[in-house]
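Q: Got a predicted structure here, sequence first:
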Amino acid sequence: MSQPDRPELRRRLGTFDTVTLGLGSMIGAGIFVALAPAAAAAGSGLLIGLAVAAVVAVCNAMSSARLAALYPQSGGTYVYGRERLGPFWGHAAGWSFVVGKTASCAAMALTVGHYAWPEQATAVAVAAVVALTAVSYAGVQRSALLTRIIVALTLAVLAMVVVVVLGAGDVAPARLVPEATGYGVLQAAGLLFFAFAGYARIATLGEEVRDPATTIPRAVAVALGITLVVYAVVAVAVLAQLGADGLAASAAPLTDAVRAAGFPALAPVVVAGAAVSALGALLALLLGVSRTALAMARDRHLPTVLTAVHPRHGTPHRAELAVGAVVAVVTAVVDVRAAIGFSSFGVLLYYAIANASALTLGVRVLPTLGLAGCLTLAFTLPWTSVVAGSVVVLMGMVAYALRR
């Protein structure tokens, strides 16, 4: 849909900043949040679940990279679905992304609260949303700079955890032997997918990336590759130290692993790292959701008042304020683990549409595998997540049909 008179965002982001924003989304979410519920679903089979989630993520990443190079606009799969499959599927992708990632934002904000001040977790979480909405309002370059610092600190903390835990000498390699849990492994993969979805931020920022045809595919590949290595190493270390039952029961598994290894003095460092990394993920998520809201508003699927671009900062400031307000409200009423399942359902549907869109480009194998993987993982999530997610997504579809 051509709209030549609409205000355009400024192309300011190079490869390094784009990779950093993707890392800030993926690493902060997965390591500190998704491992525990995945262990509860699959036991030590979570390592197989991690591999399954990684395969689906790679397929999705390749499909998204090809499409983003062709359509370097804000909105990601909302744009791809609209252009390749039709307006209905574009709306379905955008709606799934917005509702799923709103839940992700809430999960990240609550992670900050639970680590930083458990007794006042909700209040801290809402304050974090307000503060980072102000940061993103001030300009995407400042957001990228802050995310770069956060990612560096997070990787340093994760490296410390791995060295301390694996160097303790009392880890139990037998705990890494996968259990034959079948359905639980698929459920764990769906929950862990929550942690791999950060490369969506790269695609949704397509209108602010320099040389998008080259930068976006390169940034997706680099960010996902780094994340896969980090996830595998940290998951092995924590599982070997705590075991599947200990990991599943832990509210702060990396902190508990450091304590179990005999280094309780390092626990505050891990706590600080967890809070900081969750802030990085929250910042990148707010950026991605606001850009998708901007794209949907341009096509009148959301109020057109959200299409405004700030004349000085070059950001969709009204969309950012609206998204921040909604996330703050959701954060005040949701539970962290329920938010993860709900988010995974919405995002898996979003990527299913991305793979279906990529099939129209003539490439078959990876998009077909990604489409089948997304739908399988979406409908093997905990039943409460499937029911709640289905209801909310169907509400969006019905609203679209009534408007049409």
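A: It's in.
Q: Every contact and neighbour count from this point should use C-alpha atoms.
A: Fine.
Q: Can you give the distance of stretch 44-61 from its chain's centre?
A: Computed by CA atoms, centre = their mean, to the nearest Å, the chain-centroid distance of stretch 44-61 equals 14 Å.
Q: now swap in stretch 113-131 and tell me
A: Offset of stretch 113-131 from its chain centre (CA atoms, centre = their mean): 19 Å.
Q: how far does it stretch from start to finish?
A: Counting by CA to CA, to the nearest Å, you get 13 Å between the two ends of stretch 113-131.
Q: Stretch 375-382 now?
A: Stretch 375-382 has its terminal residues 14 Å apart, counting by CA to CA.
Q: Contacts for that stretch, please.
A: Contacts of stretch 375-382 from elsewhere in the structure, counted by CA atoms under 8 Å, 6 or more residues apart in numbering, are 183, 186-191, 341, 344-345, 348-349, 352, 386.
Q: Cross-reference those with the helices and report the matches.
A: Judged by DSSP state H, the subset of the contacts of stretch 375-382 located in helices is 183, 186-191, 341, 344-345, 348-349, 352, 386.
Q: Out of those residues, who's the most crowded?
A: Note: the member of the ones in helices among the contacts of stretch 375-382 with the most neighbours is residue 191, at 36 neighbours, neighbours being other CA atoms under 10 Å.
Q: Below is structure B, check it against A:
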Amino acid sequence: MDRPLRRTLGTPDAVVLGLGSMVGAGIFVAPAPAAAAAGSGLLLALILAGAVAYANALSSARLAALYPTSGGAYVYGRERLGEFWGYLAGWAFVVGKTASCAAMALAVGTYAWPEYATETGVAVVVALTAVNYVGISRSAALTRLLVAVVVGALVVVVAVALGADAAQTDRLRPAGDTDLRGIAEAAGLLFFAFAGYARIATLGEEVRDPARTIRRAIPLALGLALALYAAVLAAALAVLGPDGLATTEAPLTDTVRAAGADGLVPLVRVAAALGAAGALLALILGVSRTTLAMARDRHLPHVLTAVHPRFGVPHRAELAVGAVVVVLTVAGEIRDVVAFSSFGVLVYYAIANAAAWTLAPGRARIVPALGFVGCLALALTLPLEAARAGGAALAIGYALFILRGVLAR
């Protein structure tokens, strides 16, 4: 019998883990490519991404309360739609989010030590894998500290930028440099920044009173992240304008520089590195739990189901995920994986919404229906290269699923 995980997390811990993965994953990486797609319609794209994410959050919360075990939409798809759809959700999540882990590791290196970004990223992956290995309560405590530092720094950036002489509030209004497709593409890219609340659902086996905790934690974490993103993007747009934001490599650093606050640049760099590290910590946590769930069903090697007798964590799954992330960190680029990750996570949530649609008839199906359509629409408007790469990854997963069935006969 597989060893269960320990239920040690309360609502504040779950909110912090979700918020930590969202804040670091998005605000330091996604604004520039999203601004390039949406132009002055960037805030509309944020609202659209947030609406789709909120529908997903409500569906995920309902499902997580009903199935309080590790795995998230992998479990929901399997239980409500059938084995293949659960497997496909899990595969999309693991592939997309493992790539996101590499992006976050590279972001830490880029801000903390640009000359040795890759080496620094690898070192951070090793260190955070070790933190996760010795227990989830320690992971939650570290994430709480990182979130406090990052949110505090972002509030300072917003206040300085909006109060600067260079700020022009007319830049916040949509102009003739955008269209509906550009806004939709930007929303798909910004969705990358919201996907962190999935960490809460994948930790369903490790929270106390999951029916209550998860229902409260997911919408709360998402709402806090949306408010913070809106303030930061408004500040960046007001100071840099859509063209300046679209071409920058470091949006928030350039924002404080343009606001005439060069002295804050070191603070922003430290906050960016810590935010990306917090996101990486939560991402490794979530991917390893989905890996655990898939290994329990033998869609991945069953050896990964081992739970450490002292620390109560899936230590082999965590070590395996950490090793793969190290390899991708050495080989990858930050911007290249944002759209690819968004594609995989949008597929994951489309399946979660389809699963939630089966829970109840009538008007209760409106939210999952909107979430399902929204996920597919945003996935189809992502850059063509990302759609092709995501489709190829799903095809590989499908082939492995068929192969497993043939070998099992």
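A: Great, that's in hand. All figures in this text were calculated on a predicted structure; none of them were measured in a lab.
Q: re earlier: now the two most distant members of the contacts of stretch 375-382 of the first structure.
A: Comparing every pair within the contacts of stretch 375-382 of the first structure by CA to CA identifies 183 and 352 as the most remote, at 20.3 Å.
Q: who's in contact with the residue mapped onto residue 89 of the second structure from the first structure?
A: Under the alignment (TM-score structural alignment), residue 89 of the second structure pairs with residue 93 of the first structure. With contacts defined as CA under 8 Å, 6+ apart, the neighbours of residue 93 of the first structure are 77-78, 81, 349-351, 353-354.
Q: can you tell me the helix or strand for residue 93 of the first structure?
A: With the criterion set as DSSP states H and E, the secondary-structure element containing residue 93 of the first structure is helix 87-116.
Q: What's the average distance for whatever helix or strand comes next after that helix when superposed on the second structure?
A: Scanning forward in sequence from helix 87-116 of the first structure, with DSSP H and E defining helices and strands, the next element found is helix 121-137. After superposition onto the second structure, the average distance of helix 121-137 of the first structure to its aligned residues comes to 0.7 Å, using mean CA distance after the TM-score superposition for the first structure.
Q: Helix 121-137 of the first structure: which residues count as buried?
A: Burial within helix 121-137 of the first structure, assessed by neighbour count using 16 or more other CA atoms under 10 Å, is assigned to 121-126, 128-130, 132-134, 136-137.
Q: quick one: it aligns where in the second structure?
A: Mapped onto the second structure with TM-score structural alignment as the criterion, helix 121-137 of the first structure occupies residues 117-133.
Q: And the contacts of that stretch?
A: Residues from elsewhere that reach stretch 117-133 of the second structure, judged by CA under 8 Å, 6+ apart: 105-113, 138-139, 277, 280-281, 284-285, 311, 313-315, 318-319, 322, 325-326, 329-330.
Q: Repeat that for stretch 281-294 of the second structure.
A: If you take CA under 8 Å, 6+ apart as the criterion, stretch 281-294 of the second structure is touched by 17-18, 20-21, 70-72, 74-75, 87, 90, 93-94, 97-98, 100-101, 128-129, 132, 139, 143, 196, 198-199, 202-203, 300, 304-305, 314, 317-318, 321-322.
Q: Please, which helix or strand holds the aligned residue in the second structure for residue 29 of the first structure?
A: Residue pairing (TM-score structural alignment): residue 29 of the first structure is matched to residue 25 of the second structure. Secondary structure assignment for residue 25 of the second structure, by DSSP H and E: helix 11-26.
Q: following that helix, which helix or strand comes up?
A: Past helix 11-26 of the second structure, heading to the C-terminal end, the next element that is a helix or strand (DSSP H and E) is helix 31-38.
Q: tell me, how many neighbours does the equivalent of residue 249 of the first structure over in the second structure end up with?
A: Using TM-score structural alignment as the criterion, the counterpart of residue 249 of the first structure in the second structure is residue 247. Applying other CA under 10 Å, we find 14 other residues in the vicinity of residue 247 of the second structure.
Q: Which residues are in contact with the equivalent of residue 99 of the second structure over in the first structure?
A: Using TM-score structural alignment to pair residues, one finds that residue 99 of the second structure aligns to residue 103 in the first structure. For residue 103 of the first structure, the residues meeting the contact criterion (CA under 8 Å, 6+ apart) are 327, 330, 339-340, 342-343.
Q: And for residue 216 of the second structure?
A: Taking CA under 8 Å, 6+ apart as the contact definition, residue 216 of the second structure lies against residue 11.
Q: The residue lying closest to residue 221 of the first structure once chain neighbours are set aside: which element?
A: In space, not counting the residues next to it along the chain, residue 221 of the first structure is nearest to residue 61; the distance is 7.5 Å by CA to CA, 6 or more residues apart in numbering. Using DSSP H and E, residue 61 of the first structure falls within helix 46-70.
Q: how close does that helix sit to the second structure?
A: With both structures laid over each other, helix 46-70 of the first structure and its partner residues in the second structure are 0.4 Å apart on average (mean CA distance after the TM-score superposition for the first structure).
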